[in-house]
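Visitor: missing the sequence, but the structure's below:
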């Protein structure tokens, strides 16, 4: 049980949230806008993997648009934007986090089917089926995120007697015991542990397939690309989502006052804001997954670079030719004046 004398000082989180969310807003806005532009206008050939990536970028961008409100709240420590916007902001936070987990899992499963079962999965790995899966993911994460937003708007009274509105925090322990803890259990099982098992299993099966004698004779360069994909994918997934979701379970146990002592309370209250900031940073890391997972995107970026290089060289040649023509015309004019 939590002792009433336990220290609950965690005011450092306001500065941490404000700085981290500001950085994520700038980087996430730029990187995901560029990613959506590439997916929508630059890519000529789209497949099921790019369909998952486009939806992942849209999910990131929707969450990024809510960050200015969070930055203001954690700077001023007051929520003046109303109850509805608080619920929308919380819903989009959970939608982005667990939508990112699901879409990254879809990419991992798609890569597993393409490498381990290339012939059997031809009928499954279609753009139509990928769109159906994306719709199912959106419905699932929205249905799971909305109940969590019902408790996210509270109003407390500060020392001056004025009403100070809060969002994202300060829920009573009774609410945690009766409602929020159950939501956390559901979210963790469906939104984290099952996708984690799928990601690890699919990546392990892909590695086993690549190490078979039949596949060892393949192009070493393509094998290195696949290994790099798996490494980047797992590192980003584990770095962003594992610490936060594990800490969220401990935080829920702490709030429901189950076998928690004071030293553990202090550690959890310190780790929770840090792991939350790491989880939010997935908006900036997802474009790295796009680059390393899709050869189509890499080729598109390389083509754009080469096209810009050709255009710059062509413009330089044009400038040189114009200069030569102008010099010849000037020389001819001088010769004509001398002869006359």
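Guide: Here it is on my side, so go on. All figures in this text were calculated on a predicted structure; none of them were measured in a lab.

Visitor: CA only for contacts and neighbour counts going forward, please
Guide: Fine.

Visitor: residue 118 sits in which helix or strand?
Guide: Element membership for residue 118, per DSSP states H and E: none, as it lies in no helix or strand.

Visitor: how far away is it from residue 277?
Guide: 38 Å (CA to CA, to the nearest Å).

Visitor: swap in residue 130?
Guide: 30 Å.

Visitor: who has more neighbours out of residue 118 and residue 277?
Guide: Higher neighbour count among residue 118 and residue 277: residue 277, with 20 against 12, using other CA atoms under 10 Å.

Visitor: so what's that one up against?
Guide: 16, 17, 20, 21 (CA atoms under 8 Å, 6 or more residues apart in numbering).

Visitor: quick one: the second one and residue 74 touch, right?
Guide: Yes. Under the criterion of CA atoms under 8 Å, residue 17 is in contact with residue 74, at a separation of 6.7 Å.

Visitor: the stretch 151-300 of the chain: strands as residue ranges?
Guide: Using DSSP state E, counting those that start in this stretch, the strands found in the stretch 151-300 of the chain span residues 153-157, 163-167.

Visitor: and these, which is most packed in?
Guide: strand 163-167 (a mean of 19; mean count of other CA atoms under 10 Å).

Visitor: what is the orientation angle of that one with strand 153-157?
Guide: Between strand 163-167 and strand 153-157, the angle comes out at 150 degrees (axes from the mean of the first three to the mean of the last three CA atoms, to 10 degrees).

Visitor: who does strand 163-167 touch, helix- and strand-wise?
Guide: Applying 3 or more CA pairs under 8 Å, 6 or more residues apart in numbering; DSSP states H and E, one finds that strand 163-167 makes contact with strand 153-157.

Visitor: alright, now check it against this:
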């Protein structure tokens, strides 16, 4: 079935010289950049790894150009069979979006290295970048796999046409898939690139240590990358989906003039994508490290002193980087302990100032300690106390008098007030007055108990008893005279 607006193959046939001219530069540029990266790169960082994969996508993409040149060569025809038709579309799609994703990864790496150099240094290691690159390849192959189903070889008007999108019968299924590819594979990466490079430009142009020439170089590198992305990938996805949308319209709704312009712009945008493949090796691989060098401060014609020192220190820093990363892990575990010990450490100087100097005192006591050491060694471990020896000698006597003491304890409790008399015995009259009632009671009891006591009881000065009668007062005075302590002569 012939298209409603006729065949647009004439414009495609006019593009084969341009495609043929783009193939050698694309292949040579990507091959040279790969060899340059593999032979002269001593250390691989995130940007160099992403650049390596970007060059791989460019190399594979450029290898599909000869088939496209042969297809567009007039008269337009695909003589290579169905399998190569599907593989050519698959390689074109996968390497197209692989290049877009790796360009976006390079932009993110430059953004982190310029805007957040300290935070990103050491956190993103090479194994992380390799895993991320592997994930990008898996994603790219996954989103490009439907092209193996929709790409078909069909004969229209005696011409074998390799549909890069889908046949008219499956175009309704392919169109949503194409729109999703445009959103995920082009619009979103472009916004990420625009955001990253805008922040890079902001940081670079606010750096007072960079002169205007260095800032201009950074601006040119960043601006060229954004311009290439905007004028190659964006137009291709825009006109490609417009062309697919016009194919879905009916014959009555089509404007053949507009359809021809849209189809021609779609072919031109594909040529711009090929041009981008030729320039990417120069921009992202060969000149990729220039962005770092532009951020170094230079004064005059010679190198800045800080740059000279950095060049000398760089090899040492590379060797110490693994050790520093291990120390960083330990340092992250220490802050809680350090915070607990900090108050104690702050109090130690104050305590040390309050303590007297120990060294002079120790030096003075050392000779005395050396003299006392032999004496201490000769002494027994436990020397018996003299009080303990005396107590052990009197223990049998105390045990013998214990029953008598238990019998006398009640009597002692009764006569305890009288036992205080020697303290006041200095005054006989006072003692006599206090003992008079007691003497009277004792006398009356004695008369009742013993008949002899009626005649009186007398006690001589030398202790001999008398039978002379004595009243109570006289008896008390005599008793007081006996208990009174004798005065010294």
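Guide: Received the coordinates, thanks. Model, not experiment: these values are computed from the prediction.

Visitor: now the strands of the stretch 151-300 of the first structure in CSV, with distance to residue 112 of the first structure?
Guide: What follows is the strands of the stretch 151-300 of the first structure, written out as CSV (distance: least, CA to CA, whole Å):
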stretch, distance to residue 112 of the first structure
strand 153-157, 42
strand 163-167, 41
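
Visitor: ok, back up a step: which of the contacts of residue 277 of the first structure fall in helices?
Guide: 16, 17, 20, 21 (DSSP state H).

Visitor: what lines up with the last one in the second structure?
Guide: Think residue 21 of the first structure. Using TM-score structural alignment, the equivalent of residue 21 of the first structure in the second structure is residue 19.

Visitor: ok, the most centrally placed residue in the second structure to residue 344 of the second structure distance?
Guide: With distances taken as CA atoms, centre = their mean, the residue of the second structure nearest its centroid is residue 332 (5.4 Å). Distance of residue 332 of the second structure to residue 344 of the second structure, computed by CA to CA: 21 Å.

Visitor: over to residue 224 of the second structure?
Guide: Applying CA to CA to residue 224 of the second structure and residue 344 of the second structure gives a distance of 58 Å.

Visitor: of those two, who's got more company?
Guide: For residue 224 of the second structure versus residue 344, neighbours defined as other CA under 10 Å are more numerous around residue 224 (13 against 10).

Visitor: how near is the alignment partner in the first structure of the more buried one to residue 225 of the first structure?
Guide: Using TM-score structural alignment as the criterion, residue 224 of the second structure maps onto residue 232 of the first structure. As defined by CA to CA, residue 232 of the first structure lies at a distance of 11 Å from residue 225 of the first structure.

Visitor: between the two, what contacts are shared?
Guide: Shared contacts of residue 232 of the first structure and residue 225, defined by CA under 8 Å, 6+ apart, comprise residue 292.

Visitor: would you check that residue 204 of the second structure makes contact with residue 217?
Guide: No. Applying CA under 8 Å, one finds residue 204 of the second structure not in contact with residue 217, separated by 10.5 Å.

Visitor: now find how far off-centre stretch 340-357 of the second structure is within its chain.
Guide: Between the mean C-alpha location of stretch 340-357 of the second structure and the chain-wide mean there is a distance of 30 Å, by CA atoms, centre = their mean, to the nearest Å.

Visitor: kindly apply the preceding question to stretch 115-125 of the second structure instead.
Guide: For stretch 115-125 of the second structure, the distance to the chain centre is 14 Å (CA atoms, centre = their mean).

Visitor: please identify the buried residues of it?
Guide: In terms of neighbour count (16 or more other CA atoms under 10 Å), stretch 115-125 of the second structure has its buried residues at residue 115.

Visitor: do stretch 125-145 of the second structure as well
Guide: By 16+ other CA under 10 Å, the buried positions in stretch 125-145 of the second structure come out as 129, 133, 136, 137, 140, 141, 143, 144.

Visitor: translate residue 180 of the second structure into the numbering of the first structure.
Guide: Looks like residue 180 of the second structure aligns to residue 186 there (TM-score structural alignment).

Visitor: name the element the closest residue to residue 424 of the second structure other than its chain neighbours belongs to?
Guide: Spatial nearest neighbour of residue 424 of the second structure, excluding adjacent residues (CA to CA, 6 or more residues apart in numbering): residue 431 at 7.5 Å. Taking DSSP H and E as the criterion, the element that holds residue 431 of the second structure is helix 428-449.

Visitor: what range in the first structure does that helix sit on?
Guide: Under TM-score structural alignment, there's no match for helix 428-449 of the second structure.

Visitor: which SS class is residue 6 of the first structure?
Guide: coil (DSSP: H, G, I helix; E, B strand; the rest coil).

Visitor: for residue 181 of the second structure, give its distance to residue 238 of the second structure.
Guide: Distance, residue 181 of the second structure to residue 238 of the second structure, by CA to CA: 11 Å.

Visitor: make that residue 407 of the second structure, sorry
Guide: Where residue 238 of the second structure is concerned, residue 407 of the second structure sits at a distance of 128 Å (CA to CA).
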